[in-house]
Structures are given as C-alpha cells and as structure tokens.
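K.L.:
Got a predicted structure plus its sequence, pasted below:
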Amino acid sequence: MKKLTSRIDKEKLLLAVAAPLLALVAALVVTALVILATGKNPFPAFNDMLSYGSASDSQVYILNKATTYYLAGIAVAIGFRMNLFNIGVDGQYRLAAFLAAVVGGALSLPGIVQIPVIILVAMLVGAVWSAIAGILKVTRGVSEVISTIMLNAIATAIIAYLLQPERLGQLDEAGTLVSTKPLPESSWFFTLDMGPAGQLWGFIVVAVVVGVAYWFTLGRTRFGFDLRAVGQSESAAAASGANVKKMIVTSMIISGAVAGLVGMPTLLNDSHQFDNSFPLGLGFTGIAIALLGRNHPVGVALAALLWGYLERTTGHFEVIGYDKEILGVIQGVIVLCVVIAYELVRRYGLKRQQQRVGAELAAQAAKTDTEVTA
C-alpha cells in the first residue's frame, strides 16, 4: 500500500503540472489561429512578447501589476474556498480606497502611524461592505452573487456622490480633475529604486504576507479546516460541529478585508489620491486569476504574474501592426483553456487512481487466495 500511495502522489504531482501546461499550449494554439484569421503571422508577435517582456522595466511593471492582481485573486479565492462567489470585490476595493484616501488626506500624523491607519480603514470598509452580502445570505437566503452585484452599483453611486468639489473632493489646479485631498508625503509607502527600470512598489511585501497568512490559515488552522469543510459540504460540516452561518459571514468579512487592500498599492505607491482615473475592474480580474491559480496562494501568484506579463507585452501590439484586442482574446482563451484542462486532467487522474487501486486490491486478493490454498 505504501508503494501504491507513493505512486499515486507522483501521478498527482505530474497531473498538477500537466494541467496548466496543457492549458497554456492550447491557449497559444488558439491565439495563433485567431491572429492567422486576421491575415497576420503570429510568430513575430510571440517573439516580440518574449523580448519585450524580458526587459528590466517590463519586469518591474509586471511585478507592480501582479501585486495588485494577487491581492484581488486572494480576495476572490477566499470566497471560492467556501463555495461563495464574491463578485463584489470591485465595489469593495474602490469604496475602501476612496474612504481610506479621504481619511489619509485629512490626517497629518507620522508615517509610521498614518500608513497603518490608512490600511486598516481600507480593510475595515471592505470587510463591512462585504459583510452585508454575508448577512443577507444567512438571514434572508439572498444569493451573494446578486447582493454583491447590487453593492457594486451602490458603491459606485456613493463614490460618485461624495467625490464632488463641494463634498469630499477637490479640483486640481488646472480645473480638470476631481480628486480627494492628496496624501501627505510622509504617508507614502516605500518603493525600491531599480535604477533605469523604475520603482518597485513596496506593497509587494504586504502581498507576500497576505499570501503566507492565507496559506497558513487554510492549511494549518481549525478555522481553515472548517472553512474548507463548509465549502465542500455544509451538512457534513454542520455534523462535525462547524457553525455554517457564522463561517459564511466570517469568510465574506475576511474576503472583503483583503479586497480592501486591492487599491492600496495604487493609492500608497502611485497616485497618492483617489480620482476618476483610479483603476476599474480589478475585482473581475481577480476572479479570472483565482480560477487560473486554482485558489492556491502559489498558483494565484503565478496567474497574477502571467496577467501582468500579458498586459505589458500586448499593450503595444497596435504599434507593431497587430490588433490591440488580442490581449482580451488571449486572456479569455487562457481562462477557458485552464478550466477545460483542469477538468480533463481531474477526470483522467480519478480514472487512473481507480484503476491502480483496483489492480492493487486484485493483486492482494490473488496473493491471499494463493496463501490459503498453500
């Protein structure tokens, strides 16, 4: 049985590697066919992606983008592990970033105090906004998909109402941009000077800490076990003593708190204010990244890097004669191929495991019969 277990573990590892490789190859083939359909050669485009993506400034750009994407992916993944679809990360991080910017602009404290205050405000706002959906689900049976979509719209309306010069916004000197009061320089998060390549956002450290905390909580704590159990089967989890309703609300709160961090790299490392140009759609990007990474902290990190790489290397396709919409095609195809590839590999792995277990049990039965006969 030990040999059988070892063999199955090796196959699981090989299948885990095979799934993303199969998806990537399939995505490249489909993308090449799409480019060919436009009457252009795909190989120069792929070659340009490799050379442009390996430049030092591109690597810094990719890491900065991946920091934000990773936080969005983890926020979504927390809900996925509970079988919850937190589609409201977009509204949670935008409202959190807006109110954190307002608080940060109104305070004048030492950076060592003000930076944590800004981050905590963002996490609190995201947690409260997400908790609304969790409470509606456990008390009224409202689907979190519907409630979070509605909360996204409400968050957008609140920001639009409050981000006015006569309220919490202010016009810039040119009179063309409305924003919150800029954060004092003392509250800017640190950056790492990478020379000609640019500035690497220091918030990448926070993203790593979040990833480690996510891994440890889910894999090494009773809370993580209960969370995963509820996600697999609510009735079985309840039978084991888990409070299902409490776990649902708690998971939504944690997911929202992490969602509150999504806008912090941009706010604390880049823009230092909230305005109408603040990034949109990061919550929906997080859904794709969580799916690509299979809700695993390392997988989500690799997916975030891939997303940043694609955004960087396809951003100038129009300049070299290719359609700029290729990025959307590649992203969509990759997500679709990953979902299909993982399902195919899962079914194949399950079939192989059943065959091996059956063969091993048959061999043991034959051996027992031989010993009895002897």
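P.N.:
Thanks, I have the structure now.
K.L.:
For the rest of this, base every contact and every neighbour count on C-alpha atoms.
P.N.:
OK.
K.L.:
helices or strands up against the lengthiest helix in the chain?
P.N.:
Counting by DSSP state H, the longest helix found in the chain is helix 326-373. Judged by 3 or more Cα pairs under 8 Å, 6 or more residues apart in numbering; DSSP states H and E, the packing partners of helix 326-373 are helix 2-37, helix 282-292, helix 297-314.
K.L.:
Also compute the angle for the shortest one relative to helix 2-37, please.
P.N.:
This points to helix 282-292. Put simply, helix 282-292 runs at 130 degrees to helix 2-37, going by axes from the mean of the first three to the mean of the last three Cα atoms, to 10 degrees.
K.L.:
Got another one to weigh against that:
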Amino acid sequence: MNGFVDRLLGRVPLSGVLAIVAPLLAIVFAALITSVVLVTTGSPPLETMALMAEYGVRPRTLVLTLNSATTFYLSAVAVAIGFRMNLFNIGVDGQYRLAALIAAAVGGAVALPGPLHITLIVVVAVLVGAVWSALAGILKVTRGVSEVISTIMLNAIATGLGAWLLTQWAVPVSGSNNIGTKPIPESGHFPGFELIPGTPLQVFGFIVIAALVGIGFHVLLARTRFGFDLRATGRSEPAAVASGVNVKRMVVAAMIISGAVAGLVGMPQLLGASYTYSIDFPAGLGFTGIAIALLGRNNPVGIAFGALLWAFLDNSAQILDLEAIPKEIVTIMQGTIVLSVIVAYELVHRYSQTAVQRRVGRELGETGGRETQEAKA
C-alpha cells in the first residue's frame, strides 16, 4: 500500500495531492465530529444531513448560496493576498463596511448614467478599502507595528466611525424602523440575472466581477514580476532583500491591494439587493473570509470551492430551525472543517516529503549499485 501511495505521490505534483486529499480528509472528519454532536443532542445524523442536502438543492436556496458565495469569495481573496506574503489582514471586516457605507452615501447623493454611476460607487469603495488598509501597512514599515494588532484596532475604529457617519447621513428606511443612507437611484443598481430555473430570485450580477477578481489574483501572482516578488518576500524576507526586493514597499503595496479587494466585499449586497447601507448591513464577512482563505489554501480555485461549501452550509442550515434541530451544528461543522483542513494539509505534506525522501534514497541506492558493478567490471 505504501509503495502505491509513494508512486502516486511521485506522479502527481504535491500541490495536486494537497488540493485533493486534504480537503476530502477534512470534510470526512468534520462529518464524523458533527455526527457525534448530533447524536449527543438527540438528533439523527444521517436524517439531518439528508434534510440539509435536500433543502440546499432547492432552486431558491441555490441562488442564495451563489449570492452568499460571491461575497465570501471576495472577502477570502482579500485575505489571501495578505496571506501569500505572510501578512495577516484581520481588518477586512472594517475595511469593507466602511467602504460600503461611504460608497453608499456617495451613490445616493449623485445622479449619473448607469455605467458611470456604478463605476463611481465601486471606485469609491475600492479607494476607501485601500486607504484604510494602507494605514496598517504604513504603521508596520515605519513603526514596526504588527499588522494583526493594527488591523484589529482599525476594525474597532471603523465600527465607531461608521456608526457616527451613519447617524450624520441616515434617513428612515421605507417600510421599517431601520435607518440607512439615502437609497441609491436605479441607475446605480448592478443588474442580476435569472440563472437557476424554478425561482424568480436573481443571482447577483456582481458574481461576474468576483470571477474577474479571482482571475486577476491568479495572473498577478503567477504571471507578473510583482507577484513573484510578493511570493518571494512571503517565503523568505532575507532572500527577497538579497535579490533586490524593496520589502517595505511590498508590504504597503500588498496591504493596499488587499484593502482594495476588501472594498468590493459589500458591493454585491449594496448594488444588487439593499441599495442602501443601514444598521442591518451584513457584518462579519471579513472573518468568514479568513476561514475560507485557509480552507482554499489561498488559491483562487480552492477559495471558490470553499466559498461555495461555506455558503451551502449557511443556507441549507435554515431548514433546521423548522425541524427543532439547532442550526448551530453548522457552525460546529464549519469550524471543524477549517481546523481539519489545516491538520490534513500538514499530514499530507509531511507524508509526501517522506515519500520523496524514500524515492530519492532508492534512486541513489540504485545509482550506487550500478556504479559499483561497473567498477568491478
């Protein structure tokens, strides 16, 4: 069996093995842990999971899953940009909420032709997110402040600043006791489209922008000098410095790009559903992005699958309340999946290293044996 696995690891690139084996192991392990918790709470595991699966493939739920996955994906990409350089941008949550608030206020205050109106709102969001994230990068390179600490503190500041700004710009939201920014005119709405038959609910049109962001992320990292310098700095800062990379500039640039993508996180909801920033605007998406970035191994394709899985679990869990099953079980499953993926990646990585060492040892042994035979001849 070990010989077969070794041969498999020898033929398949390590990245391919990690991408396939580790998530599968993590999902299986998470399912086992969730089953134990369900049994403990008196709920049948197989029936509960079958119920979630049946509800999750309904047309309306599928649309909600795609819409949630769109925002999750953007948030995870924003986090992943920092992760690829060993920067922990914990501030995506504050960056996207402040960006969405200011962009909504600007969008509701102007009247422009459709494409220009949408472009203005998106550009404002990107700039706000980039500037807010750049503060952490500047503090790191000028004062040595850890980006983990600074981004957490900037989250708190963004929350307070956003609450104050909302009170200054707020108007009553029609049909509720809520308050929010002035509604964005129809010219600023990003149109959705009907993708899933059987429901009039539309998929966010911003899903196309999210896909383009993922493609841009891949091209930036894999096909540009900047991406090479970014990855090199993340792997070994001394080596990057020795090769002529300006590490301080790379830190600030990476934080700016991460914040710019973070500014897009709230746009699918703002331009495709709510058209105003109110006190019930979705929060916590930045922290969800951290989990999905880890789940997807900071790879744009892996992140896409992770976002879809996370969104599917979130939306399929809604049926559990009707069946008197605590839907918090999904949170347990999500957390277990992330932890299991990290452990599984490490186990597979270590096994693959051992397999490579065995293969090299065998090859060296065979080479040495041939050389000995030739010497005797």
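P.N.:
Cool, got the structure. In this text the structure is predicted, and so the values were computed from the model without any measurement.
K.L.:
TM-score, when you put one on top of the other?
P.N.:
Here the superposed chains carry a TM-score of 0.96, computed using TM-score structural alignment, normalised by the length of the first structure; 369 aligned residues with a Cα RMSD of 1.5 Å.
K.L.:
follow-up on the earlier one: indicate which one of the helices and strands packed on helix 326-373 of the first structure is closest to residue 226 of the first structure.
P.N.:
In terms of Cα to Cα, the element of these nearest to residue 226 of the first structure is helix 297-314, at 18.4 Å.
K.L.:
Any buried residues in that closest one, and which?
P.N.:
Neighbour counts over helix 297-314 of the first structure (16 or more other Cα atoms under 10 Å) mark 297, 299-314 as buried.
K.L.:
And stretch 236-250 of the first structure, by the same measure?
P.N.:
237, 242, 244-245, 247-250.
K.L.:
Residue 56 of the first structure matches what in the second structure?
P.N.:
Taking TM-score structural alignment, the alignment pairs residue 56 of the first structure with residue 59 from the second structure.
K.L.:
likewise residue 348 of the first structure?
P.N.:
So, by TM-score structural alignment, residue 348 of the first structure is matched to residue 351.
K.L.:
could you check the distance from that match over to residue 298 of the second structure?
P.N.:
From residue 351 of the second structure across to residue 298 of the second structure, the span is 21 Å (Cα to Cα, to the nearest Å).
K.L.:
Between the two, which has more neighbouring residues?
P.N.:
Neighbour totals were compared for residue 351 of the second structure and residue 298, and residue 298 leads with 21 against 15 (other Cα atoms under 10 Å).
K.L.:
Looking for the alignment partner of that one in the first structure.
P.N.:
Per TM-score structural alignment, residue 298 of the second structure is aligned with residue 295.
K.L.:
In three-state terms, label its match for me.
P.N.:
coil (DSSP: H, G, I helix; E, B strand; the rest coil).
K.L.:
surely it meets residue 71?
P.N.:
No. Using Cα atoms under 8 Å, residue 295 of the first structure is not in contact with residue 71, being 12.0 Å away.
K.L.:
thinking again about what came up before, so who does the match of residue 348 of the first structure touch?
P.N.:
Residue 351 of the second structure makes contact with no residue, according to Cα atoms under 8 Å, 6 or more residues apart in numbering.
K.L.:
before we move on, what about residue 238 of the first structure?
P.N.:
230, 244.
K.L.:
residues in the second structure matched by the one helix or strand it maps to, start to end?
P.N.:
In the assignment (DSSP states H and E), residue 238 of the first structure maps to helix 234-239. Counting by TM-score structural alignment, helix 234-239 of the first structure lines up with residues 237-242 of the second structure.
K.L.:
what's the mean gap between the matching stretch and the aligned bit of the first structure?
P.N.:
Compared with the first structure after the fit, stretch 237-242 of the second structure shows a mean deviation of 0.5 Å (mean Cα distance after the TM-score superposition for the first structure).
K.L.:
ok so, going back, so the match of residue 298 of the second structure versus residue 211 of the first structure, what's the distance?
P.N.:
Counting by Cα to Cα - residue 295 of the first structure and residue 211 of the first structure are separated by 11 Å.
K.L.:
can you list residues touching both of the two?
P.N.:
residue 74.
K.L.:
related to what we said a few turns ago, in terms of contact, does the match of residue 56 of the first structure touch residue 195 like I think?
P.N.:
No. Here residue 59 of the second structure does not reach residue 195: they are 9.5 Å apart, not a contact under Cα under 8 Å.
K.L.:
Give me the nearest residue to the match of residue 298 of the second structure, chain neighbours excluded.
P.N.:
Distance criterion Cα to Cα, 6 or more residues apart in numbering; nearest residue to residue 295 of the first structure, sequence neighbours excluded, is residue 77 at 4.9 Å.
K.L.:
Next one: that neighbour from residue 231 of the first structure, what distance?
P.N.:
12 Å.
K.L.:
With residue 221 of the first structure instead?
P.N.:
Relative to residue 231 of the first structure, residue 221 of the first structure is positioned 16 Å away (Cα to Cα).
K.L.:
the more surrounded of these two?
P.N.:
Ranked by neighbour count (other Cα under 10 Å), residue 221 of the first structure and residue 231 place residue 231 first, with 19 against 12.
K.L.:
Show me what whichever strand or helix holds the more buried one packs onto, helices and strands only.
P.N.:
Taking DSSP H and E as the definition, one finds residue 231 of the first structure inside helix 222-232. Judged by 3+ Cα pairs under 8 Å, 6+ apart, the packing partners of helix 222-232 of the first structure are helix 56-81, helix 204-220, helix 234-239, helix 244-259.
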